[in-house]
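A.B. asks: pasting the sequence and the predicted coordinates here, then a few questions.
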Amino acid sequence: MSKRKPVVIITRKLPEAVETRLRELFDARLNEHDKPLSPAELVEAVKQADILVPTVTDRIDKSILMQAGEQLRMIANFGNGVDNIDVETAALRGITVTNTPGVLTEDTADMTMALILAVSRRIIEGAKIIGKDNTWQGWSPTWMLGRRIYGKRLGIVGMGRIGQAVARRAKAFGLQIHYHNRKPVHASIEDELEATYWDSLGQMLARMDIVSVNCPHTPGTYHLLSAPRLKLMKPEAIIVNTARGEIIDENALARMLKAGEIGGVGLDVFENEPAVNPRLLDSPRAVLLPHMGSATIEGRIDMGEKVIINIKTFVDGHTPPDRVLPSMV
């Protein structure tokens, strides 16, 4: 990298403190209007940038990367997941990829518990009744009955940082912790969480009252919760997803919800974002949020600081701390 400040193109508007620091350190080009870049605009960006800072909604696939200029040496993703980037093609072209792991754990776990409570206790349905039209007729012993979460079994799909943070919160609420993972977590973590490991996802799903999806989206987890697996769940069970929409077969989930074959769903992510399946929108038993699980001021600033550290380390000639290799995806 030459002595001049590297050109850093940021695809979306970031917190002011983060943008200011990027401008101080680099020749940073900001997206002041926060308008998502089109594929053609992304191509133009990779032709100009020394370093690209995309977000998880920017698809940096092979077709984009093959048109990148020779000067593009780094993609510093503003996000934990890198399923939006063709990491293998980037590596073949000598482009370093980084992400922002760890900083979204607590925020996403908070949102997971919020969805579990919202679906189980019908919080959104209740809030809508006391609105502008206020159709509430007063308390009734059999009206708006939800389900208690205390003492229920929670099955966590993916026991990484976020899955473990969810488990700690859920344990405090009196839930029994079960999990499916590529391999069991360390025995000390299992003991702390009093968690039960299931090698078979299907066997776990069939026994759970609540299922939380917390694994990353990879080719191996696409439609991990397929129609046959979803059919294994108890009809009164609920499922929440704060990971990636592609992990669940959304059409199958919508069909089951409409048919009353599942108790309820809480989704912060969708298979074809920002589009949402109309059948989900029509269901009173679906709590739907616009991908806001990590949307806290503190979380966004922490993400920005990670991006800056990764870029500064790379520019200084060292391996960035959050480098992502193809073997890790």
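C.D. replies: Noted; the coordinates are in hand.

A.B. asks: going by C-alpha atoms from here, please, whenever you check contacts or count neighbours.
C.D. replies: Noted.

A.B. asks: and residue 46, what helix or strand is that in?
C.D. replies: Residue 46 belongs to helix 39-48 when assigned by DSSP states H and E.

A.B. asks: after that helix, next one along is what?
C.D. replies: Heading C-terminal from helix 39-48, the first helix or strand you meet, by DSSP H and E, is strand 51-53.

A.B. asks: work out for me the element residue 306 sits within.
C.D. replies: In this assignment (DSSP H and E), residue 306 forms part of helix 297-315.

A.B. asks: against which helices or strands is the next helix or strand along the chain from that helix packed?
C.D. replies: Next along the chain after helix 297-315, taking DSSP H and E as the criterion, comes strand 323-324. Judged by 3 or more C-alpha pairs under 8 Å, 6 or more residues apart in numbering; DSSP states H and E, strand 323-324 is in contact with strand 96-98.

A.B. asks: here's the one I want to compare it with:
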Amino acid sequence: MGVVAPKPIVLHLGDAIKYNHDFYRNEFQSRFDVIQATETDRESFIQALKTKKYGAFSALFRPHFQTGGFMGQWDKELISHLPPSVRIFASAGAGFNWADVDILGEHNIWYTNGAGASDEAVSDTALYMILSVFRNFTRAQLAARTADPEIFTATHKMIATISQNPRGHILGVVGFGNISKKLVYKARMALGMEIHYFDIVRADSSVESELQATYHDSLDELLKVADCVSLHTPLNSHTLDLIGDKAFGLMKPGSRIVNTARGEVLNEDALIKALKSGHISAAALDVHYHEPQVSPVLAGMENVTLTTHIGGGALETRIEFELNAMRNILSVVGDKGESKGEPITPVNRKAFEA
């Protein structure tokens, strides 16, 4: 009998898989030797990399974004200790602000996320939040939960005088990716809203035509016309505090804002000032600047809808996140650990190809 060649090694970060057991066993484990990282802190993980504890592994596999982040920020220091055999870092989740994906690309390592898996859930969440800021649903819910007939009656009378239908109003979308494209389709078809958007890369004219979306070549111009702004940008050095005092000053008096992107894209101190002045009439946040700490000031405002970063929080999302991470590694890593192709959902293509 011939000697069986060793399978490429995949270093598993975080909890074991939970959903796609047949695929994991039949497709993934049959191709790779999956080793679980046992460290619980950054220092010990770096030491494990220095001593080559896990050998010349070909991929990093993080199937659950809520676990496997024990080593902290994937920065230049940490990435420099990875073996040159690493081809891909495949993670669940949509955000990637905890990893410097450009430095990974400079080391010829693909970074992939769960793009697409959460599109339906996050766009649904944003749609609910748009309804809430126009119709004051949070104020009504808080009043109903007092179980006080006088508060119920007073709120019932007041809500109709301060609420509006979204139909005919302009939804200003900041960032025009897959999630926001799903959102604008739903907002236009279900709520009858007019769609305007800004992105650093303009969509094809066919997409604009299909979604009946009007492009603005600057964020400032979009903010001036929108009745409700919905944020859909990744968090990076360019988008940190993107919406602050200046941005709120440009928005229409009485306009509204929704954030299902990342908390630090929106400066909460500036938002509080704009809400207290009445310049912004309502806000809805699924993500928070100091998450998981929610601003106590915002939490006390009846015109602010708050949720616990559950935009993508649907079972279907988790299943697809886990599956996508495996599929990305299968697409990139060959039988001998070599690079054999491109991933399905690359994040750092520009840095990788440069």
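C.D. replies: Ah, there it is. Source: prediction; values computed, not measured.

A.B. asks: quick one: TM-score?
C.D. replies: The TM-score (TM-score structural alignment, normalised by the length of the first structure) is 0.85; 322 aligned residues with a C-alpha RMSD of 2.9 Å.

A.B. asks: post-alignment, the helix holding residue 306 of the first structure versus the second structure, mean distance?
C.D. replies: Following the fit onto the second structure, the mean deviation recorded for helix 297-315 of the first structure is 1.4 Å by mean C-alpha distance after the TM-score superposition for the first structure.

A.B. asks: residue 280 of the second structure contacts residue 256, correct?
C.D. replies: Yes. Counting by C-alpha atoms under 8 Å, residue 280 of the second structure does reach residue 256; the two are 5.7 Å apart.

A.B. asks: what does residue 172 of the second structure correspond to in the first structure?
C.D. replies: Taking TM-score structural alignment, residue 172 of the second structure has residue 155 as its aligned residue in the first structure.

A.B. asks: before we move on, the earlier item: run the chain-centre distance for the helix holding residue 46 of the first structure.
C.D. replies: From the chain centre to the centre of helix 39-48 of the first structure is a distance of 25 Å (C-alpha atoms, centre = their mean, to the nearest Å).

A.B. asks: any residues touching that helix, and which ones?
C.D. replies: 7, 9, 52, 60, 64, 65, 67, 68, 69, 70, 71, 72 (C-alpha atoms under 8 Å, 6 or more residues apart in numbering).

A.B. asks: quick one, helices of the stretch 251-354 of the second structure?
C.D. replies: 268-277, 296-299, 315-332, 349-353 (DSSP state H, counting those that start in this stretch).

A.B. asks: buried set for stretch 92-104 of the second structure?
C.D. replies: Neighbour counts over stretch 92-104 of the second structure (16 or more other C-alpha atoms under 10 Å) mark 92, 93, 94, 95, 96, 99, 100, 101, 102, 103, 104 as buried.

A.B. asks: my bad, should have said stretch 306-315 of the first structure
C.D. replies: Judged by neighbour count using 16+ other C-alpha under 10 Å, the buried positions of stretch 306-315 of the first structure are 306, 307, 308, 310, 311, 312, 314, 315.

A.B. asks: is it true that residue 108 of the first structure touches residue 296?
C.D. replies: No. Residue 108 of the first structure lies out of contact with residue 296 (C-alpha under 8 Å); the separation is 9.7 Å.

A.B. asks: need the buried residues of stretch 306-315 of the first structure in CSV (columns: distance to residue 207 of the first structure).
C.D. replies: Formatted as CSV, these follow (distance: C-alpha to C-alpha, whole Å):
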residue, distance to residue 207 of the first structure
306, 39
307, 41
308, 44
310, 43
311, 46
312, 48
314, 48
315, 51
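
A.B. asks: not counting sequence-adjacent ones, nearest residue to the residue most central in space within the first structure?
C.D. replies: Note on the first structure: the residue nearest the mean C-alpha position is residue 243, at 3.5 Å, using C-alpha atoms, centre = their mean. In space, and not counting its chain neighbours, residue 243 of the first structure is closest to residue 214: 5.1 Å by C-alpha to C-alpha, 6 or more residues apart in numbering.

A.B. asks: tell me, stretch 238-256 of the first structure lands on which residues of the second structure?
C.D. replies: Counting by TM-score structural alignment, stretch 238-256 of the first structure sits on residues 256-274 of the second structure.

A.B. asks: how far off centre is that stretch?
C.D. replies: Distance, stretch centre to chain centre, for stretch 256-274 of the second structure: 15 Å (C-alpha atoms, centre = their mean).

A.B. asks: with stretch 113-128 of the first structure instead?
C.D. replies: 20 Å.

A.B. asks: can you list the buried residues in that stretch?
C.D. replies: Buried, per 16+ other C-alpha under 10 Å, within stretch 113-128 of the first structure: 113-125.

A.B. asks: what of stretch 255-263 of the first structure?
C.D. replies: For stretch 255-263 of the first structure, by 16+ other C-alpha under 10 Å, it's 256, 257, 258, 261, 262, 263.

A.B. asks: quickly note the distance from the third one to residue 87 of the first structure.
C.D. replies: In other words, residue 258 of the first structure. 38 Å (C-alpha to C-alpha, to the nearest Å).

A.B. asks: is it true that residue 153 of the first structure touches residue 179?
C.D. replies: No. If you go by C-alpha under 8 Å, residue 153 of the first structure and residue 179 don't touch, sitting 10.2 Å apart.

A.B. asks: looking at these two, which is more packed in?
C.D. replies: Shown here are residue 153 of the first structure and residue 179; by other C-alpha atoms under 10 Å, residue 179 has more neighbours (27 against 20).

A.B. asks: doesn't the more buried one fall inside a helix?
C.D. replies: No. Secondary structure of residue 179 of the first structure (DSSP: H, G, I helix; E, B strand; the rest coil): strand, not part of a helix.

A.B. asks: who are the neighbours in contact with the counterpart of residue 195 of the second structure in the first structure?
C.D. replies: Counting by TM-score structural alignment, residue 195 of the second structure lines up with residue 177 in the first structure. Going by C-alpha under 8 Å, 6+ apart, residue 177 of the first structure touches 153, 154, 155, 156, 167, 170, 171, 193, 194, 195, 196.

A.B. asks: of those residues, which is the most crowded?
C.D. replies: Among those, the one with the most neighbours (other C-alpha under 10 Å) is residue 156, at 32 neighbours.

A.B. asks: let me know the closest of the buried residues of stretch 255-263 of the first structure to residue 288 of the first structure.
C.D. replies: Comparing these against residue 288 of the first structure with C-alpha to C-alpha places residue 257 closest, at 13.3 Å.

A.B. asks: how close does the closest one sit to residue 118 of the first structure?
C.D. replies: From residue 257 of the first structure over to residue 118 of the first structure the distance is 16 Å, taken as C-alpha to C-alpha.
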